[in-house]
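S.K.: sequence? don't have it. structure:
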């Protein structure tokens, strides 16, 4: 009988198996290749989903990589889009220059994103920037404008490196810049824990922590001084733009950040996920994926 508890249990089991199968296929079909930034840094690029679908370029945050977006890359709902990720300079499998200038100059991060868009041939992609990735997107908009993109989504986005917008964790950031290995790794673990109000499962946290350990120490020491052209970038954006914050964000102050974004650009839309910290795309993945799909469809005119 359809209403019998055993029937419902069996139906849920079949759905779980189907979703797991779709996730496995999505990850198995990932393409990986590289592009070169104008200053010679090698950028590791990955893509999955439908090559003919609207393009979405994901830009991860500090200490992340493409692994940050696994809840999106494995989502059956998002498989109809062309899902493009890349590892930021100093992160993951991308190049890790040693000079501080390679990280403090915001234009270099912008040029990286432009190089990824060019290498993939993505037409009018939606840019999705998490935390530091939002600042990278802002610098891209300042340098290249919005003519070649369909829209942008900021998630826990760094609008400006301003004390009023960034929650103070001086010991954590000092430890991340430390040359003492124990202090450095302990600070990375503390930073990663601060990314979540609802902590991920142990296996996911450990994978993300190992991922964080790949990030260049030189980058971690220099990136707090990265230039962000907020007025010329976010302020000049005319395409659709959505800002998503977690109400319980322990790293970026949501209310002042949204207010500053609205001051720069009254066109931006904002939404707050009540149950999330700094990573709504993982903490409330199903809601985030629905919101992202709706945004991409609207930006693509579907």
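M.R.: Okay, I see it. Just so it is clear, the structure is predicted and the values come from calculations on it, not from any experiment.
S.K.: contacts, neighbours, all on C-alpha from now
M.R.: OK.
S.K.: longest helix of the protein?
M.R.: The longest helix of the chain (DSSP state H) is helix 5-28.
S.K.: report all helices and strands that that helix contacts.
M.R.: Judged by 3 or more CA pairs under 8 Å, 6 or more residues apart in numbering; DSSP states H and E, helix 5-28 is in contact with strand 42-49, helix 70-73.
S.K.: what angle do the helix or strand just after that helix and strand 42-49 make?
M.R.: Once helix 5-28 ends, the next helix or strand along the chain (criterion: DSSP states H and E) is strand 31-36. Angle of strand 31-36 versus strand 42-49, following axes from the mean of the first three to the mean of the last three CA atoms, to 10 degrees, is 150 degrees.
S.K.: element containing residue 220?
M.R.: Element membership for residue 220 (DSSP H and E) is helix 217-222.
S.K.: that older thread, reformat the helices and strands packed on helix 5-28 as JSON lines; add mean neighbour count and distance to residue 107.
M.R.: Converted to JSON lines, the helices and strands packed on helix 5-28 look like this (neighbours: other CA atoms under 10 Å; distance: least, CA to CA, whole Å):
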{"stretch": "strand 42-49", "mean neighbour count": "23", "distance to residue 107": "15"}
{"stretch": "helix 70-73", "mean neighbour count": "20", "distance to residue 107": "28"}
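S.K.: output these as JSON lines; include the columns distance to residue 34.
M.R.: As requested, the helices and strands packed on helix 5-28 are exported to JSON lines (distance: least, CA to CA, whole Å):
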{"stretch": "strand 42-49", "distance to residue 34": "5"}
{"stretch": "helix 70-73", "distance to residue 34": "19"}
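S.K.: of all those, which lies closest to residue 18?
M.R.: Nearest to residue 18, of all the helices and strands packed on helix 5-28, is helix 70-73, at 15.5 Å by CA to CA.
S.K.: and the next helix or strand after that closest one, what does it pack onto?
M.R.: For helix 70-73, the following helix or strand on the C-terminal side (DSSP H and E) is strand 82-86. Using 3+ CA pairs under 8 Å, 6+ apart, the elements in contact with strand 82-86 are strand 42-49, strand 55-59.
S.K.: comparison target, given below:
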């Protein structure tokens, strides 16, 4: 329970700092010649902004064809070598997870909550006098829920709902004394930890995905309202467009990553597979 309160404390501090920066950023983006009257009747419509911005960007949807001859030369690896290589990677992943779990959790929590609250606050301050359509509101709401879910996922990582009761510190000490491959002595425990490590990786992917989506929305808003650093926002819009072309895709894929991370981290998936 102490871990939960500590994580919540870090999340609250990060959120306060992020919100403070989020209030400052719109002032830096504001043009000196900008009038507040511009935003009163300004409408921010997700589909309309995409149509308008695509007129100024080059469509890079073409795919480059790769020569398949070069791939045929690297197919001499045997199944045994591939299995051994995968096993080594899995052992390294579990050992790194055991050794740096606390540091990884702290970095994920503080970094994500700080940047999410910064950009969410920035978006709110900029658009509070504008009409914002349902699609943009849904994306911002989804990111708010993602921010709230981070401490919960990290708590479940340290306190799984189900699965084996594992003394991670003792396992780490044994691995450091006897070598990393001693982790393989108990296959069930090793598999449980491997699932958790994979869950953390998926969690980072989920958080990165939501950050990219939020940056895309911010670029749309700033381009529409003609804020400063237009070239930078235009570049961000182009680079993040593939992740946020559709609100349905964004929320569906984000929810899929969130649920997948929950199943891995909480120990539920490990229990279902081993039972």
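M.R.: Nice, I can see it. For clarity, every value in this text was computed on a predicted model and none was experimentally measured.
S.K.: superposing both, give me the TM-score.
M.R.: Aligned and superposed, the two chains score 0.22 in TM-score terms (TM-score structural alignment, normalised by the length of the second structure); 101 aligned residues with a CA RMSD of 5.9 Å.
S.K.: thinking again about what came up before, turn the helices and strands packed on strand 82-86 of the first structure into CSV, columns for distance to residue 222 of the first structure.
M.R.: Rendered in CSV, the data for these read as follows (distance: least, CA to CA, whole Å):
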stretch, distance to residue 222 of the first structure
strand 42-49, 19
strand 55-59, 19
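S.K.: what count of nearby residues applies to the closest residue to residue 114 of the first structure other than its chain neighbours?
M.R.: Distances taken as CA to CA, 6 or more residues apart in numbering put residue 140 closest to residue 114 of the first structure, at 7.1 Å, once the chain neighbours are dropped. Using other CA atoms under 10 Å, residue 140 of the first structure is surrounded by 26 other residues.
S.K.: who does the helix holding residue 220 of the first structure touch, helix- and strand-wise?
M.R.: Counting contacts by 3+ CA pairs under 8 Å, 6+ apart, helix 217-222 of the first structure is packed against helix 101-104, helix 170-176.
S.K.: go again with 7 Å.
M.R.: Packing partners of helix 217-222 of the first structure (3 or more CA pairs under 7 Å, 6 or more residues apart in numbering; DSSP states H and E): helix 101-104.
S.K.: how close does the most centrally placed residue in the second structure get to residue 116 of the second structure?
M.R.: Centroid-nearest residue in the second structure: residue 207, 1.3 Å away (criterion: CA atoms, centre = their mean). Distance, residue 207 of the second structure to residue 116 of the second structure, using CA to CA, to the nearest Å: 9 Å.
S.K.: tell me the helix or strand right after the helix or strand residue 243 of the first structure falls within.
M.R.: Taking DSSP H and E as the definition, residue 243 of the first structure sits inside strand 241-246. Later in the chain than strand 241-246 of the first structure, the nearest helix or strand by DSSP H and E is helix 254-264.
S.K.: and the angle for that next one with strand 241-246?
M.R.: Angle of helix 254-264 of the first structure versus strand 241-246, following the same axes, to 10 degrees, is 170 degrees.
S.K.: could you point out which element follows helix 254-264 of the first structure?
M.R.: Next element after helix 254-264 of the first structure (DSSP H and E): strand 269-273.
S.K.: now do that next one and strand 241-246, the angle between them.
M.R.: 20 degrees.
S.K.: for strand 269-273 of the first structure, name the packing helices and strands.
M.R.: Other helices and strands packing on strand 269-273 of the first structure, by 3+ CA pairs under 7 Å, 6+ apart, are strand 241-246.
S.K.: give me the buried positions along the strand it packs on.
M.R.: Within strand 241-246 of the first structure, the residues scored as buried using 16 or more other CA atoms under 10 Å are 241-246.
S.K.: closest to residue 183 of the first structure among those?
M.R.: Checking these against residue 183 of the first structure by CA to CA gives residue 246 as the nearest, at 28.3 Å.
S.K.: check the gap between the closest one and residue 254 of the first structure for me.
M.R.: Taking CA to CA, one finds residue 246 of the first structure at 7 Å from residue 254 of the first structure.
S.K.: the residue nearest to residue 114 of the first structure reaches residue 108, doesn't it?
M.R.: No - the pair residue 140 of the first structure / residue 108 is not scored as a contact, 9.2 Å apart, by CA atoms under 7 Å.
S.K.: shared neighbours of the two, anything?
M.R.: Residues touching both residue 140 of the first structure and residue 108 (CA atoms under 7 Å, 6 or more residues apart in numbering): none.
S.K.: out of the helices and strands packed on strand 82-86 of the first structure, which is closest to residue 19 of the first structure?
M.R.: Closest to residue 19 of the first structure of those is strand 42-49 (CA to CA; 14.6 Å).
S.K.: any idea of the angle the closest one forms with strand 55-59?
M.R.: Going by the same axes, to 10 degrees, strand 42-49 of the first structure makes 140 degrees with strand 55-59.
S.K.: elements contacting strand 42-49 of the first structure?
M.R.: Under the contact definition 3+ CA pairs under 7 Å, 6+ apart, strand 42-49 of the first structure sits against strand 31-36, strand 82-86.
S.K.: in TSV, list these along with distance to residue 189 of the first structure and mean neighbour count.
M.R.: TSV is the format used below for these (distance: least, CA to CA, whole Å; neighbours: other CA atoms under 10 Å):
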stretch	distance to residue 189 of the first structure	mean neighbour count
strand 31-36	28	15
strand 82-86	22	25
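S.K.: columns distance to residue 288 of the first structure on top of the ones you listed, output as JSON lines?
M.R.: Converted to JSON lines, those look like this (distance: least, CA to CA, whole Å):
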{"stretch": "strand 31-36", "distance to residue 288 of the first structure": "24"}
{"stretch": "strand 82-86", "distance to residue 288 of the first structure": "15"}
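S.K.: where's residue 155 of the first structure relative to residue 271 of the first structure, distance?
M.R.: According to CA to CA, residue 155 of the first structure and residue 271 of the first structure sit 10 Å apart.
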